[in-house]
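J.: output the structure for:
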Amino acid sequence: MDRVETRELAYFVAVAEALHFGRAAEGLGLAQPALSKAVRSLERRLDVTLFERTSRRVELTPAGEVLLGEARKALAAVAAAARRAQRAGRGVPYLALAAKPGGDAGLLARVLHRYETDPSAVPVELVPAHEDRVPMLHDGRADVALLHTPFDDAAGLATEELRAEPRSALLPPQHHLARRAILQLADLRGEPVGRWGGYPDDGGVEITDLAKLLRVTARGRAVAVLPKSVLDTLEHNLVTVPVVDAAPARLLLAWPQGSPSPAVAALVRAAREVAAGYRSTNTSDRSLRPVGMADRPRGR
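T.: Have a look, this model is predicted:
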């Protein structure tokens, strides 16, 4: 089989994501006939049909579905190789750490302080990430990242859990649920949801800025279900009510599996030590205890 070029994979992915040759060609800056010809050439060389084409729509075949997943991985790996080679060529090593603002559960400063004492430590560049951090790990924009499950998909990554904590609903004081002592996820069905890495079940509007999330919630346009550590850092005049059946938010340090970097290994060691110390000094922490009726919602 002739070697498949990354350019061909990029063309294929563009069409697969748009499911429209015209829109994909426009996004790539190509003429549509040239894009169609390139995809047909790829199909001939692979000896499979990647798209079912009609006059009304374009759909992926089973072979196309498989190739889409693999092509995304391959393109990310190529991008990562190029970025890491460029960084190595500059001769000044550093570690790129992607984190969502306000999403470190108060542990990042302690982790970095511990990390700086390791002989393998290099300078850390914090990369504020308002987007999904998982692709940043795969394509080389980040060496390590702080993720929250169940919101982020950490499949295919190596991870170290730093903290697990409950989640609470953030509500305006006038909301009909604001005077409840506890809530369940079923109570929030049908509510407009503002998602700051906060509520994976019913879609909703992704809000990447906490200040905006507070404004939207205060106006009654959305509710949010957030980790306790995030809510504790916010100054607000809203009400928080524990959601007792929400899966705990788990803060993970994540990095690409098989990373050979001694600096990454040093950061993982530091994170593991800090997390263990946090757990040992917070044995009375109620963060994962079911909330009882005596626990009242909090407003500021």
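J.: from here on, contacts and neighbour counts on C-alpha atoms
T.: Will do.
J.: for the stretch 201-300 of the chain, which segments count as helices?
T.: With DSSP state H, counting those that start in this stretch as the criterion, the stretch 201-300 of the chain has helices at 210-218, 228-232, 262-281.
J.: those helices into TSV, with extra columns for mean neighbour count?
T.: Formatted as TSV, the helices of the stretch 201-300 of the chain follow (neighbours: other C-alpha atoms under 10 Å):
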stretch	mean neighbour count
helix 210-218	18
helix 228-232	17
helix 262-281	17
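J.: need these in CSV with distance to residue 69, can you?
T.: Conversion of these to CSV gives the following (distance: least, C-alpha to C-alpha, whole Å):
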stretch, distance to residue 69
helix 210-218, 32
helix 228-232, 33
helix 262-281, 27
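J.: of all those, which one is nearest residue 254?
T.: Nearest to residue 254, of all the helices of the stretch 201-300 of the chain, is helix 262-281, at 8.8 Å by C-alpha to C-alpha.
J.: residues in contact with the closest one: which ones?
T.: For helix 262-281, the surrounding residues in contact (C-alpha atoms under 8 Å, 6 or more residues apart in numbering) are 95, 107, 110-112, 114-115, 118, 120-122, 143-144, 160-163, 253, 255.
J.: redo that, cut-off 7 Å
T.: Helix 262-281 has contacts (C-alpha atoms under 7 Å, 6 or more residues apart in numbering) with 110, 111, 114, 115, 118, 120, 121, 122, 160, 162, 163.
J.: separation between the residue nearest to the fourth one when sequence neighbours are not counted and residue 160?
T.: Excluding its sequence neighbours, the residue lying closest to residue 115 (C-alpha to C-alpha, 6 or more residues apart in numbering) is residue 270, at 5.1 Å. When distance is defined by C-alpha to C-alpha, to the nearest Å, residue 270 is 11 Å away from residue 160.
J.: got it, and residue 53?
T.: Distance from residue 53 to residue 160, counting by C-alpha to C-alpha: 45 Å.
J.: could you check how many residues crowd around residue 91?
T.: Using other C-alpha atoms under 10 Å, residue 91 has 8 other residues around it.
J.: and if you look at residue 58?
T.: 16.
J.: go ahead and confirm it touches residue 24.
T.: No. The criterion here is C-alpha atoms under 7 Å, and residue 58 misses it with residue 24 at 11.7 Å.
J.: please give me the structure for this one as well, since I'd like to look at both together:
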Amino acid sequence: MVDLETRELEYFVALAEELHFGRAAARLAIAQPALSKAVRRLESRLGVKLLERSSRHVALTRAGEALLHHGRHALNAVAAAADKARQAGDRQAHLRLVIKPGGDADLLSGLLAAYARRPDARQVDILFGGATDRADHVRDGRADVALLYAPFDDMTGLDHEVLAVEGRVAILPQDHRLASRAELSLADLAQETLPRWKGVRWTGAPEGLEGPEVSDAAQVTQLIRLGRTVAVLPRSLARPQHPDLVYRPVTDAPDSALVLAWSQTDRRPLVASFVAAALEAGVLR
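T.: A predicted model of the protein is given here:
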């Protein structure tokens, strides 16, 4: 088995990406002769030629291309392992929770209070995400946990617990033909113009006429007031109610769920304690 040093691999990857000794050396903040020596030593250790060199040209051999591909993954894995170790060993680590503004169904204060009572509680940093990017915050490590809405948000790679299940309401202009109804069905809305939520897959709402693309509730409210669209939203996301609009329950629309989500690979006590606080406090229902 050939022993590779992380530093040598970093040097090679930088050179393979730049294909220029001067630029790679500057990127690594080392002298060019030191970089050349390190790459020659790596070739000798592996017993293969990684680069084709000339006075004007540097190119990867097939072996070099293979090492670049796998070397990137190896360096990313080393960096991730170090980051996870730091997180696990940091007793002062904060828990980062990403939410959509107003997207907590009035449950967040109770959840935070329940967590604060735990002996291992840490400071909770609240991050605000957009309508569709909060799951990505958890997947790429910007946040530890998230409040998401199913089936709107993509749960790929995430575990979750349901906080609340709620029905949906239609939001209409006051002069809309359906505004006088006490409640509505999906069939009533079948011919209505509905907004297209940026980055959101089909959610079980009626498939009406294709409307404008939107990314947040404020945009939807403005377009409804202008008579350009109507919308079907989870009940909690339809608050606060605007005085120029009417809100009617859609009796047969699929329920939506507010969920607490975290990465499937995250087994840190920091995250487990936060989820346990919600379970023990009876916040989940």
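J.: give me the TM-score for this pair.
T.: Overlay of the two chains. TM-score (TM-score structural alignment, normalised by the length of structure 2): 0.63; 221 aligned residues with a C-alpha RMSD of 4.0 Å.
J.: quick one: the helices in structure 2, in order.
T.: 6-18, 21-28, 32-46, 62-89, 108-116, 134-139, 217-225, 269-281 (DSSP state H).
J.: in structure 1, what range does the third one match?
T.: In the comparison with structure 1, helix 32-46 of structure 2 aligns to no range at all (TM-score structural alignment).
J.: tell me the angle of that helix relative to helix 21-28?
T.: Helix 32-46 of structure 2 and helix 21-28 are oriented at 100 degrees to each other (axes from the mean of the first three to the mean of the last three C-alpha atoms, to 10 degrees).
J.: against which helices or strands is helix 32-46 of structure 2 packed?
T.: helix 6-18, helix 21-28 (3 or more C-alpha pairs under 7 Å, 6 or more residues apart in numbering; DSSP states H and E).
J.: would you turn those helices into JSON lines with mean neighbour count and distance to residue 78 of structure 2?
T.: Formatted as JSON lines, these follow (neighbours: other C-alpha atoms under 10 Å; distance: least, C-alpha to C-alpha, whole Å):
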{"stretch": "helix 6-18", "mean neighbour count": "19", "distance to residue 78 of structure 2": "8"}
{"stretch": "helix 21-28", "mean neighbour count": "16", "distance to residue 78 of structure 2": "18"}
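J.: show me the one of those helices that comes nearest residue 237 of structure 2.
T.: Of all those, helix 6-18 sits nearest to residue 237 of structure 2, with 46.6 Å by C-alpha to C-alpha.
J.: got the contact list for residue 260 of structure 2?
T.: Counted by C-alpha under 7 Å, 6+ apart, residue 260 of structure 2 has contacts 145, 146, 147, 148, 160, 161, 162, 163.
J.: cool, residue 104 of structure 2 as well?
T.: residue 147.
J.: what's the counterpart of it in structure 1?
T.: Aligned by TM-score structural alignment, residue 104 of structure 2 pairs with residue 104 of structure 1.
J.: structure 2: which residue goes with the residue nearest to residue 115 of structure 1?
T.: Under the alignment (TM-score structural alignment), residue 270 of structure 1 maps onto residue 277 of structure 2.
J.: where's that match relative to residue 128 of structure 2, distance?
T.: In terms of C-alpha to C-alpha, residue 277 of structure 2 sits 21 Å off from residue 128 of structure 2.
J.: and what of residue 244 of structure 2?
T.: For residue 244 of structure 2, the distance to residue 128 of structure 2 equals 27 Å [C-alpha to C-alpha].
J.: out of the two, which sits in the busier spot?
T.: When neighbours are counted by other C-alpha under 10 Å, residue 244 of structure 2 and residue 128 differ, and residue 128 comes out ahead with 17 against 12.
J.: I'd like the distance between the more buried one and residue 64 of structure 2.
T.: Taking C-alpha to C-alpha as the measure, residue 128 of structure 2 and residue 64 of structure 2 are separated by 43 Å.
J.: now residue 225 of structure 2
T.: 60 Å.
J.: nearest residue to the aligned residue in structure 1 for residue 217 of structure 2 in space, please, no chain neighbours.
T.: Under the alignment (TM-score structural alignment), residue 217 of structure 2 pairs with residue 210 of structure 1. Leaving aside its chain neighbours, residue 210 of structure 1 sits nearest to residue 196 (7.2 Å; criterion: C-alpha to C-alpha, 6+ apart).
J.: contacting residues around residue 198 of structure 1?
T.: Residue 198 of structure 1 is in contact with 151, 224, 225, 226, counting by C-alpha under 7 Å, 6+ apart.
J.: quick one: map the last one onto structure 2.
T.: What it means is residue 226 of structure 1. Using TM-score structural alignment, the equivalent of residue 226 of structure 1 in structure 2 is residue 233.
J.: for the helices and strands packed on helix 32-46 of structure 2, give me a markdown table that also has distance to residue 283 of structure 2.
T.: Shown next, in a markdown table, are the helices and strands packed on helix 32-46 of structure 2 (distance: least, C-alpha to C-alpha, whole Å):
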| stretch | distance to residue 283 of structure 2 |
| --- | --- |
| helix 6-18 | 46 |
| helix 21-28 | 50 |
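J.: among the ones you listed, which is nearest residue 181 of structure 2?
T.: Of all the helices and strands packed on helix 32-46 of structure 2, helix 6-18 sits nearest to residue 181 of structure 2, with 63.8 Å by C-alpha to C-alpha.
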